[in-house]
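K.L.:
when you get a sec, could you give me coordinates for this:
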Amino acid sequence: MAMHSDELHIDEQVARRLIVDQFPEWRLECVRRITTDGTVNAIFRIGADLSARFPLRSADPTEMRAELSREAAAMRELAAYCPVATPAPVAVGDPGDGYPLPWTVQTWIQGAVATPQGLAHSEMFAHDLVNLVRSLRAVGTKGRHFAGSGRGGDLHDSEGWMEVCFRESDGLLPVDRLRALWAEFRSLPKVAPEVMTHGDLIPGNLLVEDDRLVGVLDGGGFAPADPSLDLVAAWHMLDDERRSVLRSELACGDVEWWRGAAWAFQQAMGLVWYYRETNPGMSTIGKTTLARILSDPVLSAFISASPGAR
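P.N.:
Take a look at the predicted model:
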């Protein structure tokens, strides 16, 4: 079942023809599709060391090529500072065989994809996330600023999208409670200057081995944003105690911490209903994150004491 109304079709046969025709040096390598919960690209393994990523949603080919070039530059910058392995761009392929967009080849990183609950109780994993966020924040923005219109900018910019999510979530989630919480979140002021962030630290973009972080995927969004944006990792993957460890080690004040919860909330609200039928894994991530936010005892106390609750 397609996840998106404008989703493109790409199967192993087409992917292999495109790879072999355009990059004959890999003609002897096995090409196989990788099953993931990803929503943006179809991913195919090329031998042991490479992967091909084919954008799944329809777009203008020229604009997509420019976007892939921008992402490659961001990936190279991330790789220079990331404390664990991250894919490196290798090549850009052309449309063909009925597939209408340019596509990319990247290095393959070993590791198991993280899950919402798998390492929620791990102190070592929490420390690894601290090290990751701290390392990325230390990179200079070089005068750049947030250039998007969604997560990582102004919370109020999500107002229209959140209204869609509340409407579509009726019957799936406790919408009245969630609306009240969003009303508090969206009023949180932006108090810290922008820093470099990964921008999408969800479980599917982190690789683990035993209880350690060993890889970071999808680095094309590495860019300046609200410093609270990468705190979504704590809400997507850690329990109460481990979130407290992360907050303490990063010395997060109240507003920064709860803005991180707000970005996780904004992301999770879109996952539950949108992927309910087509990508249950992503829908489950959303449900788990919202449950953590709703049950967090410190958040309840903070909201109760906030001006908007009076």
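K.L.:
can we go C-alpha only for contacts and neighbour counts from here?
P.N.:
Fine.
K.L.:
ok, now which ones touch Met269?
P.N.:
162, 165-166, 286, 290 (C-alpha atoms under 8 Å, 6 or more residues apart in numbering).
K.L.:
and the residues you listed, which is closest to Gly47?
P.N.:
Using C-alpha to C-alpha, Gly286 comes nearest to Gly47 of these, at 33.0 Å.
K.L.:
and that closest one, what element?
P.N.:
helix 280-295 (DSSP states H and E).
K.L.:
any buried residues in that helix, and which?
P.N.:
By 16 or more other C-alpha atoms under 10 Å, the buried positions in helix 280-295 come out as 280-290, 292-293.
K.L.:
surely Val175 meets Glu168?
P.N.:
No - the criterion here is C-alpha atoms under 8 Å, and Val175 misses it with Glu168 at 9.6 Å.
K.L.:
next, the second sequence, to be compared with the first:
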Amino acid sequence: MHETKLEIDVELVRRLIAAQFPHWRHLPVSPVAFGGWDNRTFHLGGEMTVRLPSAASYSLQVEKEQRWLPKLATLLPLPIPTPLAMGEPAEGYPWHWSIYRWVAGETAKNARIADLGAFAVALADFLVALRGIDPTDGPAPGQHNFHRGGPLSVYDGEARQAIAALEGRIDTQAAIAVWEAALAATWHGLPVWFHGDVAWGNLLVENGRLSAVIDFGTSGVGDPSCDLAIAWTFFEGEGREAFRTHIAVDDATWARGRGWTLWKALITVAGHDANQAEAERQRHVIGEVLADHRRWV
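P.N.:
Have a look, this model is predicted:
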């Protein structure tokens, strides 16, 4: 997943719009406040956004979102991004890109949420509704979504290497126990839709409530346990309990959710490109996952 990302700026977006969608060329272009890392996002006027993959691996997601988001949107209880157009490679930019209708709201920071328990229930209800959509012909796990929805074993070597690298910094024996429990909790269910990156930056809030879910780049059909990571990366205490109660998954799926969360936190802390604040935050996540495992096993 470590690859060179393109420099994408306002001038590039203006050139692409002018060349391919001249009827919108008069609209101002400006970066959004939280523009993302895998993709770069810009305002186009007051009612649209332009979203451009920053590297080749993310470009695989564009046509998937163009095809599936309009179908999913009509069946979900909250707004999701609506594609309006797909751009072509041009102006030195090598991949397809998208124009979406702007989704109002602010990213889900704790201070913006009126009732974290109600927020957790609303999110769980959204994910249950997503799981209930007909998965026929939906995108199976693969390179387009970094194998989310597939077996955790694809990251076994990476997780164990990170655990070894963190000897003396975390409880490595407990981490191994959680990881192996997740691997052993084999998924035998039928494929269902999942979001793939349920994180605070992809959840929007208005008037203190969950108002929309964005960024379906890692979505697909398969094992939905990857969508549980928010339980440890964002929720605590009563919020986590409310989420677990309403998400309605079995113990094995919850265990795999711990595995997905642990893997991502481990490789972030063990990596060299995380800043100190992010590394500390992920160490906290590791502690929450290990404690949750002790509680339920």
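K.L.:
please state their TM-score.
P.N.:
Comparison of the two superposed chains (TM-score structural alignment, normalised by the length of structure 2) gives a TM-score of 0.85, and 293 aligned residues with a C-alpha RMSD of 2.9 Å.
K.L.:
chain neighbours aside, what residue packs nearest to Pro102 of structure 1?
P.N.:
Leaving aside its chain neighbours, Pro102 of structure 1 sits nearest to Asp94 (4.6 Å; criterion: C-alpha to C-alpha, 6 or more residues apart in numbering).
K.L.:
so what's the residue count around the one you found?
P.N.:
15 (other C-alpha atoms under 10 Å).
K.L.:
counterpart of it in structure 2?
P.N.:
Per TM-score structural alignment, the equivalent position to Asp94 of structure 1 in structure 2 is Glu88.
K.L.:
which residues does that match contact?
P.N.:
By C-alpha under 8 Å, 6+ apart, the contact set of Glu88 of structure 2 is 20, 95-97.
K.L.:
of those residues, which belong to strands?
P.N.:
Applying DSSP state E to the contacts of Glu88 of structure 2, the entries found in strands are Trp97.
K.L.:
can you pick the most crowded of the contacts of Glu88 of structure 2?
P.N.:
The residue in the contacts of Glu88 of structure 2 with the most neighbours, by other C-alpha under 10 Å, is Trp97 (22 neighbours).
K.L.:
OK, contacts around the counterpart of it in structure 1?
P.N.:
Under the alignment (TM-score structural alignment), Trp97 of structure 2 pairs with Trp103 of structure 1. Applying C-alpha under 8 Å, 6+ apart, one finds that Trp103 of structure 1 lies in contact with 52-55, 68, 92-95.
K.L.:
of those residues, buried ones?
P.N.:
52-55, 68, 92-93.
K.L.:
for those, which one is nearest Trp257 of structure 1?
P.N.:
Of the buried ones among the contacts of Trp103 of structure 1, the one sitting nearest to Trp257 of structure 1 (C-alpha to C-alpha) turns out to be Leu68, at 32.0 Å.
K.L.:
pull the contacting residues for the closest one.
P.N.:
So Leu68 of structure 1 contacts 103-104 (C-alpha under 8 Å, 6+ apart).
K.L.:
map it onto structure 2.
P.N.:
With TM-score structural alignment as the criterion, Leu68 of structure 1 lines up with Val62 in structure 2.
K.L.:
contact partners for the aligned residue in structure 1 for Ala175 of structure 2?
P.N.:
Mapped onto structure 1 by TM-score structural alignment, Ala175 of structure 2 lines up with Leu178. When contacts are counted by C-alpha under 8 Å, 6+ apart, Leu178 of structure 1 touches Phe166.
K.L.:
please consider this matter closed, and thank you.
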